[in-house]
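Student: What follows is a predicted structure for the sequence shown.
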Amino acid sequence: MPISPPHSETDTHAVTNQPELRGDLDLWADDPALQDHGHTADAAHLAQYGAKLGRAEIRAKGRTANHHPPEAVLFDAGGRRLDEVHYHPAYHDLMQIGLTGGYAALPWEGAKGGHSTHAAMVYLTSQVEPGVCCPMTMTYAAVPALRATQALFAEWVPKLTARMHDPAPAPLRHKAAATMGMAMTEKQGGSDLRGTTTQAVRDGDLYRLRGHKWFCSAPMSDGFLTLAQTPGGLTCFVVPRWLEGARNAVHIQRLKDKLGNRSNASAEIEYADAYAHRLGDEGAGIRTIIEMVHHTRLDTAMAPAGLMRVALTEAHHWATHRSSFGAQLIDQPLMRRVLADLTLDWEGTLALGLHVARAFDSTDEADRVFARLGVALAKYLGNKLCPPLVYEAMECLGGMGYVEDTPLPMLYREAPLNAIWEGSGNVICLDILRTLHSVPDATDILSAELNTATGQSAQYDAALKMHIQMFPNLPDEADLRWYVESLATLMTASVLIRHAPPAVSDAYAATRLDARGRTAGAITGVDTTAILARLMG
């Protein structure tokens, strides 16, 4: 049945010079850059997923989930502990779309390009509702960590990869599907997990955990990977949320009142002698959990590219349908220069993230080393670029960009998150330095990757030579940010030179590898039409 359009005539004026609502979108078909850089992913699957997510009704669910944040329900009417979090139905609808679409399962099902397809799904889902990505990402990333104990792997992984969403508060064996969360950070330790004070005491085949966790991501997950101290040292555990006939002693203290990521709950919890299964050996906690962290970092490298794209497409839509000073905004040279400049940062972030995802799909040892380095470089640079890009896109809309009727305020609140999650900037820089120091051939593997693009761009070759001259050896800790930003920018340029049209790769090399202005639009000598075509197809 056709829907009647809203009235354009009010009692006092006619509504003009306002863009129409965007309606249904196709997040795959309208994104030539994703198609180019995701060339090893499952295109047919992504085409279906992107078309579904782009529908106006699904995007509306994302807005609804953000406007109705989760609520902690700690006790029933009689004062008995529940320790539950209740979500709006729109949140569950989006979880169902992602999980049935294979967000958590697809990389482990054996299909070619599984991690590349997953990475593209993170990018697409982040454009609609980034909050639901957190529990699905942790569920995806828990699978390789669970390999540390075969019995737990056999028990949990079939439910984590079941391609459905089952939010019922029930023991694992009664569930059709499950999700896995994470609870590691404590007040006194932060990123330094060695400062963990939660204690684990053996109780038969299990352990009892007692302690406080300052951040528990997705507290309604069916289990959590967590760290606690044992006689053998810091150890990883799986804490089931629900027991047979009882609730495990995982007590929610409060939900965090966060800047963004509003649809997703993050909590402070206490383990009050909660039952837990040891994962891996005593004392091997960091080594065990790092497999999960490694895979969640891939998603934190992809999510900012999704946020950037939404911000830019909103700005482009506004500029295309809004006139000012006698001309369409999109035809005004200064606006075109700003949008083209921002588009280079978005496509570079997307290209590097998907390039790294291909290394996750490889079984070659050199690719595994590159994946560890590359994901850290991609996470660092993409998340440093995301907040200022979203702000600039917001400014393109003027006052409307600051109003919740548009997605820009949500994107602005969301933009810093992935830089903080799974290692803030300094932690990432230090991890890159440790890898280069400790992993055999890591420096040679990184150099070989950078050299792949030489001989095709004079700017790139000169910038690479300058980087080598500036850092003939691994840098001191104080210079790490400069070093990592330079490496990540060179790596991005190398990927664009290999896989993007010359208008994009040449412009990136000319404006990112040499001195440039620090504000968007302070570039010259680039083909804005060709670059902007990458944004809207």
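Tutor: Yep, that arrived. Numbering: from 1, shown residues only.

Student: From now on I want contacts and neighbour counts done on CA atoms only, so please keep to that.
Tutor: Noted.

Student: Now do the same contact list for Leu464.
Tutor: When contacts are counted by CA atoms under 8 Å, 6 or more residues apart in numbering, Leu464 touches Leu490.

Student: next structured bit after the helix or strand hosting it?
Tutor: Assigned by DSSP states H and E, Leu464 belongs to helix 458-470. Following helix 458-470 in sequence order, the next helix or strand is helix 480-499 (DSSP H and E).

Student: structure B:
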Amino acid sequence: MDELNDEVQQAARIALMEWQADISKNSYTRDNDLIHTVQFSLPNTFSTFNAELEAFGDAVASRLEPLVNENNLSANLPHLDEYDALGERIDKVKHHPSYIEAGDIIYASRLLAKMAKPGGLVECLSLLFLSSQAGEAGHNCPIACSAGIIRVLQRVPDFPDKAFYLEKLLSPSFQTNFTGAQFLTEIQGGSDVGQNAVRAEHDQKEGWRIYGEKWFCSNAGANLIFITARYDQTVQGTKGLGLFLVPAEWKGKKNHYRLRRLKDKIGTRSMATGEIDFCGAHAIPVGSLEEGFHLVMDNVLHLSRLFNAFCVLGMARRAYTIARAYAKYREAFAHPILDYPLIRENLARIKAENAAMLAAIFATARLQDQLDIGEWPNQDGKLLLRLLVNIQKYLTALYSVEHIHHALDVLAGNGTIETFSSLPRLLRDCIVCENWEGTHNILRMQVLKDILKYDIDQIYITFMQGEFAKLDVTSKHTQLLAEKLNEFERELSQFRQLNPELQSLNIQFIVDRMAILYCALMLLIEAQDQKEKNKSASKLDCYQYFYILHIADKKIHYDQAYLDLITRIISTE
């Protein structure tokens, strides 16, 4: 009997070893739908860029994820050394060697180097999507911060040592580059930036100095810090805020700020977040003082939200890969659990929703690149992109947390064990990302403000109607989706008749509907292309399920056609 038990347990252990080997395979080449999305987005450069993605995809699954898992162990998390051996104040954030190794892999992908010129966002974010399959990894948030600094410095003229800073930020070597940070939040307000009290004072001899406390400082050990500070104490609100660059070192010496402590966060724990006191830190104004807040909103925060969407989708996609592979190798009641319809339904929903949101966020990145290089002659392009990024930051974060949670469900008790898979860490990281760069309600209210001030709802409808020209108008999918857009346009008119308090409640439905319809349309456009060029219906199946889940009026019919659909969706990775 003991021998029989040993055989049963050993067979189960071998199956888990096969599962581990499976999920260590290339994160890019195993995902044919992703390959199609990148090719669809970059038709002119795909043949050369594809090799970079293949190389990085291999590194992410086989080398990066194990390093990040090791770095995220409690004993290996970052810590603060306030003083050196001689008692001198140094405020040094110390990291485990695995953090450095992970950074070497991520930055060597040349992810940020893609931003050297306008028009490189799609390539940059394709790599970020793969990098984020290892979670925040201690580096993906700083990458987003660095990208914001790069974008602003490229747009402001006559910035001191601009070429030097850009070269260091764009460098593909973590050992020698500079990383960036964005410090806006103070204890009295996060999203309410107009309450900022940190002040910037001008000294005739030494220039601008920063005084005060910043409460939520991610990448606390950054080389370069973008910080908002009140340059005129008589001007209240955001109009009195300037944007400044604070280098960690000033003329070869530590700049004048102190790290009070590192925060103990629920997730993104490998990335040091602290509270910092600025004690006359030397700073360089970025652009004119008066445009500081707008530089932050239009470039730094806008880009961070776009990066955030790619990050959480990457995390959720990795969770799907882990869960699907587990369901393939794990047996219960004499069958692989992938055979059970409830498991298939769970996985199919994750895949279909992730596919729709990924198609949408890639479409948005393409539009941003086109706007940046002047190839999108849309006078409302800037406003439209702000809307698209805001609604997608909201939806991707909301759904991706659910997706990782339900991927963890597939592993049952094993899914809750930190050392069994990366799922617990991915879930914790994703929860943090959900609340960064604007909570759900902040994003909803920004959309409401833009509807009332800029008629952004009409800009959205006009854009969506134009996108339908890319589809086969005879297709039933096109016709049904077009009807739903027309229906939504009527609902927007009714929404505008509501009083302000009711609008602030109903904006939840409006933002949901905007995001869902945009995701559906972008996925349908990709699905049509995939079917024509690759003879694959993978994305069309995902579209049909997404439509059933979120757009169709009828309740789900749990019939054979439904079972066949969810089975087809998970039959491919």
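Tutor: That came through, no problem. On a predicted model such as this, the values are computed, not experimentally measured, just so you know.

Student: Tell me how the two chains score on TM-score.
Tutor: Superposed pair, TM-score by TM-score structural alignment, normalised by the length of structure 1: 0.90. Supporting alignment: 514 aligned residues with a CA RMSD of 2.5 Å.

Student: For the helix holding Leu464 of structure 1, buried residues please.
Tutor: For helix 458-470 of structure 1, the neighbour count (16 or more other CA atoms under 10 Å) marks 459-461, 463-464 as buried.

Student: same question, stretch 436-450 of structure 2
Tutor: Within stretch 436-450 of structure 2, the residues that count as buried by 16+ other CA under 10 Å are 436-440, 443-448, 450.

Student: could you redo the buried residues of helix 458-470 of structure 1 as CSV and give each row distance to Thr149 of structure 1?
Tutor: Shown next, in CSV, are these (distance: CA to CA, whole Å):
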residue, distance to Thr149 of structure 1
Gln459, 50
Tyr460, 46
Asp461, 47
Ala463, 46
Leu464, 44
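
Student: all strands for the stretch 101-250 of structure 1, in order.
Tutor: In the stretch 101-250 of structure 1, the strands defined using DSSP state E, counting those that start in this stretch lie at 180-183, 199-203, 206-217, 223-230, 233-240, 242-243, 246-247, 250-255.

Student: As JSON lines, those strands with mean neighbour count would be great.
Tutor: Formatted as JSON lines, the strands of the stretch 101-250 of structure 1 follow (neighbours: other CA atoms under 10 Å):
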{"stretch": "strand 180-183", "mean neighbour count": "26"}
{"stretch": "strand 199-203", "mean neighbour count": "18"}
{"stretch": "strand 206-217", "mean neighbour count": "21"}
{"stretch": "strand 223-230", "mean neighbour count": "25"}
{"stretch": "strand 233-240", "mean neighbour count": "24"}
{"stretch": "strand 242-243", "mean neighbour count": "17"}
{"stretch": "strand 246-247", "mean neighbour count": "14"}
{"stretch": "strand 250-255", "mean neighbour count": "20"}
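
Student: Now distance to Ala267 of structure 1 too, for those strands, in CSV please.
Tutor: CSV is the format used below for the strands of the stretch 101-250 of structure 1 (distance: least, CA to CA, whole Å):
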stretch, distance to Ala267 of structure 1
strand 180-183, 9
strand 199-203, 20
strand 206-217, 5
strand 223-230, 13
strand 233-240, 15
strand 242-243, 17
strand 246-247, 17
strand 250-255, 4
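
Student: quick one on the thing from earlier: which two among the buried residues of stretch 436-450 of structure 2 are spaced furthest apart?
Tutor: Trp436 and Asp450 (20.8 Å; CA to CA).

Student: Thanks a lot, catch you later.
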